[in-house]
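> 3D model of this:
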Amino acid sequence: MIRRFANNERGITLIELLITIAIFSLISILAFNVLTTSLKQKNKVEDHIDVRQEANLILAKWRQIHEEESSTTYGFCYNSDTGLITINSQLLASEGYHFEDISIKYSNDISPNYCEAFSKQPLFVEFTLVGSNGDQFEVDTIIGREIKVTENNEGSTDFFDYLVEHKVFIYGNSLSFTGPLIEGPSSTMVIKGDFLSEQLNGGASINVQNIYIDGHTTINSSSDDSYFGTNAGKTIVNGNLTLLNGKRNMYGDIYVNGDFYLKDAKIYKNVYVNGNVEIDWTPTLSSEAIVYYTGTLKYPKELNNNIVSKFIKKSSIATESFPEYPIPSLKPDKWFEDNGYVSGGTITNNKKIFSNDYRSDSWVASASNVIIVSKGNINLSNIGSLSGVLFAPNGEVNFSGASFEGLIIARDGFHVTGGWPKVTFKNIEHYISNPDKIPFN
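Down below sits the predicted model:
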């Protein structure tokens, strides 16, 4: 019985085996082609973003040299054979990049020689930046443009009054932040320099009503829940605004005195662009959002027309004033001595510190109502929670800890270097209510 059953068993024929192998090979080839195509598309997108970011860095460097006040001219040279540009004998682009189709004109429509000392009047600049892999990015902009602002004569011109009236939270040349949240829904933040993606944790949110950035701004986001600004506020960028990866929520009206690139971000209110606009594949605009622009519009041909129709060209656009308050100098050393400031020591509640260059590395579990004033930098690490005023008119503030509440005024910027902190606004009046007690002139 068993022998008969075994003899009746039927194996796989050669034809069935060959068909199976053929089907498996076909599926493998299709899967490999899909994977290869996806990787090529991913690399192409990344290469395009790399060239765009390099272009932004080039323009930021060029503008900085063009606008600095130490001289009236600077050396410029374009080598048409190599496609390289040097400014003051230094290469303008990183290794692997070169320039093509370059055109430079002054505002009087006169083109300078491409190897001479450039004067610091506005330059109308066009070029194509080419990466090592051949990816290209076209630039059409102005170097040295003057932002048109509306005069704002409301309130006092006194710096202290400005801090109080506009609820200023952060004021300085730069901001770098590794924490999850900057919280100041009714406050003002002023950054008098570039604000690039590497300066902001990709998932961080900035819940600040009025944001002023006097430079180029590039934002990448790793979280769809992150946000920038408030719906009742505004963001003013005196430079290019580039919104790259991630569905970051951009709240409030946005004013851009430069070019605007929009990829993934969600726009909730109007955007006013004094320059060119480029749309990538996946932006989101709310029903009430409109983008007004004065330059050119570039977008993929297959982009949904419902998105494209929200971009409207104008001969001129609305402008917003940019705060121009220089950080005042410190009062004399004797004033600090007479008003209860000490030169250093451990941070404790209600302590007032005045130092040439203050550093605290020892563990501080909690300290409130602290005022730290430095002629140089302020460096704080191993902080549990701290509230107060940090004032460094000639330097920077570096902070590593769990939380900070108060305000930061630092010429060279506020840099959160560790600790994943939450930073929260509190008005300067909470700590210094008597104007006679402010530590600056």
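> CA atoms for contacts and neighbours, from now on please.
Fine.
> okay, strands next: where are they in the stretch 301-441 of the chain?
Listed in chain order, the strands of the stretch 301-441 of the chain (DSSP state E, counting those that start in this stretch) span 311-313, 352-355, 358-360, 364-374, 378-392, 397-410, 414-418, 422-425.
> and what of the stretch 101-250 of the chain?
115-119, 123-130, 136-143, 168-172, 175-176, 181-191, 205-213, 217-219, 227-228, 234-237, 241-243, 249-250.
> would you list the strands of the stretch 301-441 of the chain in a markdown table and tack on mean neighbour count and distance to Phe137?
Listed next are the strands of the stretch 301-441 of the chain as a markdown table, based on neighbours: other CA atoms under 10 Å; distance: least, CA to CA, whole Å:
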| stretch | mean neighbour count | distance to Phe137 |
| --- | --- | --- |
| strand 311-313 | 16 | 21 |
| strand 352-355 | 21 | 48 |
| strand 358-360 | 18 | 45 |
| strand 364-374 | 20 | 44 |
| strand 378-392 | 22 | 40 |
| strand 397-410 | 23 | 36 |
| strand 414-418 | 20 | 32 |
| strand 422-425 | 22 | 37 |
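> can you redo those strands as CSV with distance to Gly155?
Shown next, in CSV, are the strands of the stretch 301-441 of the chain (distance: least, CA to CA, whole Å):
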stretch, distance to Gly155
strand 311-313, 34
strand 352-355, 29
strand 358-360, 34
strand 364-374, 26
strand 378-392, 23
strand 397-410, 20
strand 414-418, 27
strand 422-425, 21
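> looking at these, which is nearest to Thr128?
Proximity to Thr128 (CA to CA) singles out strand 311-313 among these, at 23.8 Å.
> now tell me what touches that closest one from outside.
290-295 (CA atoms under 8 Å, 6 or more residues apart in numbering).
> just those: which are in strands?
Cross-referencing the contacts of strand 311-313 against strands under DSSP state E gives 291-293.
> can you tell me which of these is nearest Gly344?
Of the ones in strands among the contacts of strand 311-313, the one sitting nearest to Gly344 (CA to CA) turns out to be Val291, at 51.5 Å.
> and for comparison, fold this next one:
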Amino acid sequence: MVAAVLLVGLTVLGVAIVAAIFLSSSQPEEIPHAAIVAGNRSGYLALTHEGGDSLKVGEYRIYAGTGNELQDVTDKFTVPPDGMWSIGETLVYNGPVPERVIVVSRGTETILSEPTFVWGGKVFDPDPVVPGEPGEPGDPEEKEPIDIIIEENVFVYGSAFKFGGANANAPNATVVITGGLNTNNLNGGAFLNVSNFYFGGNVNLDGGSASLGSEEMPGIIYVNGDLVLWEGGRNIYGDVYVDGDFRLKDAKIHGDVYVNGDLTLGNTPWIAENAHIYYTGKLKTPEHYDDYYATNIVAKCIHQATVPKRDMPDFEFPSAKSPEWYDTHDYKQTLTSTKKVYAPSYTASGSASNIIVVAHDGDISVGGGGTTVTGVLFAPKGSVTFSGNSFEGVVIARDGFFISSGGTKVTFKNIQEYISDPEDYPF
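Okay, here's the model as predicted:
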């Protein structure tokens, strides 16, 4: 009898222990669901959360690479400001565009999303991706010039660019020049810290050491013509696309270069360890070179039947609005307390902050001496010239942007920094 009672007691105890272990053990982690799309933000891969659960920083990983050779690149993406990746928020990748990207749940390593790259490879749809059949282009809604200027962080847009200043600070911004660029257009020691450059004509830098591209956020440099980087040990950051011939001598190349034409090398170029130059035409090298040059320069120049190509941004130059619109929005012929000017052309000296100047039929010239000017300068039928200590803002000028004073510092600010309501945009 005692044995039976003892046996029952042990059985009950065993059941209790099993129940305690089962109930106290961690339950399967609930897997979040999220719709992530891949897009293009100023030449960078951008992942946008378009629906589903919010993802807390540390609870997801992002892998990128080619085929099945993927690496954890989570730390190369921007971090959501509140530590939670929620609907409508975008993470931008600071690195070359991969062929494949997946987002997984940390811990279970369950794939949450594998955004599709439309048309494959390194070319993908503008942000956001347009739904459609894989590999087929969608039909995105046509955007207004102001929308593109804002989304692509356009800093300067015009037919010419002359920079006599010290440096331009515009990482993650874009400069669009519908013409070309040559040595005389730049201060010999200038550093143009701008992520993306688009040139509609030849670029010939043969002297000085003015650098192009952003070291901290390298983007795209596109030349619709020939590119010459001959005399001068300048730095070139970002991937370079040349729709013409490329002549390289003293420059330091930090990214990949794609040349739809011939490649000519001088005696003293430098190409970063993981960078290459791909070209479709003929290769010309110095007649004699050593083993170091053969390994570190010539071996990194690879002939291809075709190379990836870029195009100039395709959007209409913005026009001024009607005179009545500016009148009802407190624009004046001269600078007043409203800080908004609408005039055929405009010239002023002295410092000014947060101004908006529209010269609807001519040029804008501001600054002078040790002045500082901030704001938006818009000349749809003319040019903008600044001389002074520093300029901060946005310049949209059909005939170009000219910095005439040495030592000037120029800093990009999105137009949204000055105009919060889209209804108040001056073009």
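> TM-score for the pair, please.
After superposition, the two chains reach a TM-score (TM-score structural alignment, normalised by the length of structure 2) of 0.64; 285 aligned residues with a CA RMSD of 1.8 Å.
> returning to that earlier point: quick one, which of the strands of the stretch 101-250 of structure 1 is nearest to Val416 of structure 1?
Among the strands of the stretch 101-250 of structure 1, the nearest to Val416 of structure 1 by CA to CA is strand 175-176 (6.0 Å).
> for the nearest residue to Met84 of structure 2 once chain neighbours are set aside, give its distance to Pro313 of structure 2.
With CA to CA, 6 or more residues apart in numbering as the criterion, Met84 of structure 2 has its nearest non-adjacent residue at 4.4 Å, and that residue is Lys56. The spacing between Lys56 of structure 2 and Pro313 of structure 2, counted by CA to CA, to the nearest Å, is 36 Å.
> now the end-to-end length of stretch 257-265 of structure 1.
The first-to-last residue distance of stretch 257-265 of structure 1 comes to 19 Å (CA to CA).
> and the helix of greatest length in structure 1, what does it pack against?
As assigned by DSSP state H, the longest helix anywhere in structure 1 is helix 14-67. In terms of contacts (3 or more CA pairs under 8 Å, 6 or more residues apart in numbering; DSSP states H and E), helix 14-67 of structure 1 is packed against strand 73-79, strand 123-130, strand 136-143.
> possible to save these as JSON lines with mean neighbour count?
Listed next are those as JSON lines, based on neighbours: other CA atoms under 10 Å:
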{"stretch": "strand 73-79", "mean neighbour count": "16"}
{"stretch": "strand 123-130", "mean neighbour count": "19"}
{"stretch": "strand 136-143", "mean neighbour count": "19"}
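> mind putting the ones you listed in TSV, distance to Ser205 of structure 1 included?
Formatted as TSV, these follow (distance: least, CA to CA, whole Å):
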stretch	distance to Ser205 of structure 1
strand 73-79	39
strand 123-130	32
strand 136-143	29
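> quick one, helices of the stretch 201-350 of structure 2?
Counting by DSSP state H, counting those that start in this stretch, the stretch 201-350 of structure 2 has helices at residues 291-296, 323-328.
> format the ones you listed as a markdown table; extra columns: distance to Ala3 of structure 2.
Below are the helices of the stretch 201-350 of structure 2 laid out as a markdown table (distance: least, CA to CA, whole Å):
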| stretch | distance to Ala3 of structure 2 |
| --- | --- |
| helix 291-296 | 86 |
| helix 323-328 | 100 |
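> and Phe402 of structure 2, which of those helices is closest to it?
Set against Phe402 of structure 2 and scored by CA to CA, the helices of the stretch 201-350 of structure 2 come closest in helix 323-328, at 25.9 Å.
> related to what we said a few turns ago, now the helices of the stretch 201-350 of structure 2 as JSON lines including mean neighbour count and distance to Val242 of structure 2?
What follows is the helices of the stretch 201-350 of structure 2, written out as JSON lines (neighbours: other CA under 10 Å; distance: least, CA to CA, whole Å):
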{"stretch": "helix 291-296", "mean neighbour count": "12", "distance to Val242 of structure 2": "21"}
{"stretch": "helix 323-328", "mean neighbour count": "12", "distance to Val242 of structure 2": "41"}
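> looking at these, which is closest to Gly52 of structure 2?
Comparing the helices of the stretch 201-350 of structure 2 by CA to CA, helix 323-328 comes nearest, at 42.0 Å.
> from the chain's centre, how far out does the closest one sit?
34 Å (CA atoms, centre = their mean, to the nearest Å).
> that helix vs structure 1, average offset?
Following the fit onto structure 1, the mean deviation recorded for helix 323-328 of structure 2 is 0.8 Å by mean CA distance after the TM-score superposition for structure 1.
> which part of structure 1 lines up with that helix?
With TM-score structural alignment applied, helix 323-328 of structure 2 matches the range 333-338 in structure 1.
> picking up where we left off before, need the buried ones from the ones in strands among the contacts of strand 311-313 of structure 1 selected in ChimeraX.
In ChimeraX syntax, the buried subset of these is picked out as below (16 or more other CA atoms under 10 Å):
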select :291,292,293
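> what's the closest of the strands of the stretch 101-250 of structure 1 to Ile29 of structure 1?
If you check each of those against Ile29 of structure 1 by CA to CA, strand 136-143 wins as the nearest, at 31.8 Å.
> find me the equivalent region of that closest one in structure 2.
By TM-score structural alignment, strand 136-143 of structure 1 lines up with nothing in structure 2.
> and what of stretch 160-174 of structure 1?
Using TM-score structural alignment, the residues of structure 2 aligned to stretch 160-174 of structure 1 are 146-160.
> where along the stretch 1-150 of structure 2 do the helices fall?
2-24, 145-151.
> in JSON lines: those helices, plus mean neighbour count.
Below are those laid out as JSON lines (neighbours: other CA under 10 Å):
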{"stretch": "helix 2-24", "mean neighbour count": "11"}
{"stretch": "helix 145-151", "mean neighbour count": "16"}
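> reformat those as CSV; add distance to Phe163 of structure 2.
Formatted as CSV, those follow (distance: least, CA to CA, whole Å):
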stretch, distance to Phe163 of structure 2
helix 2-24, 69
helix 145-151, 21
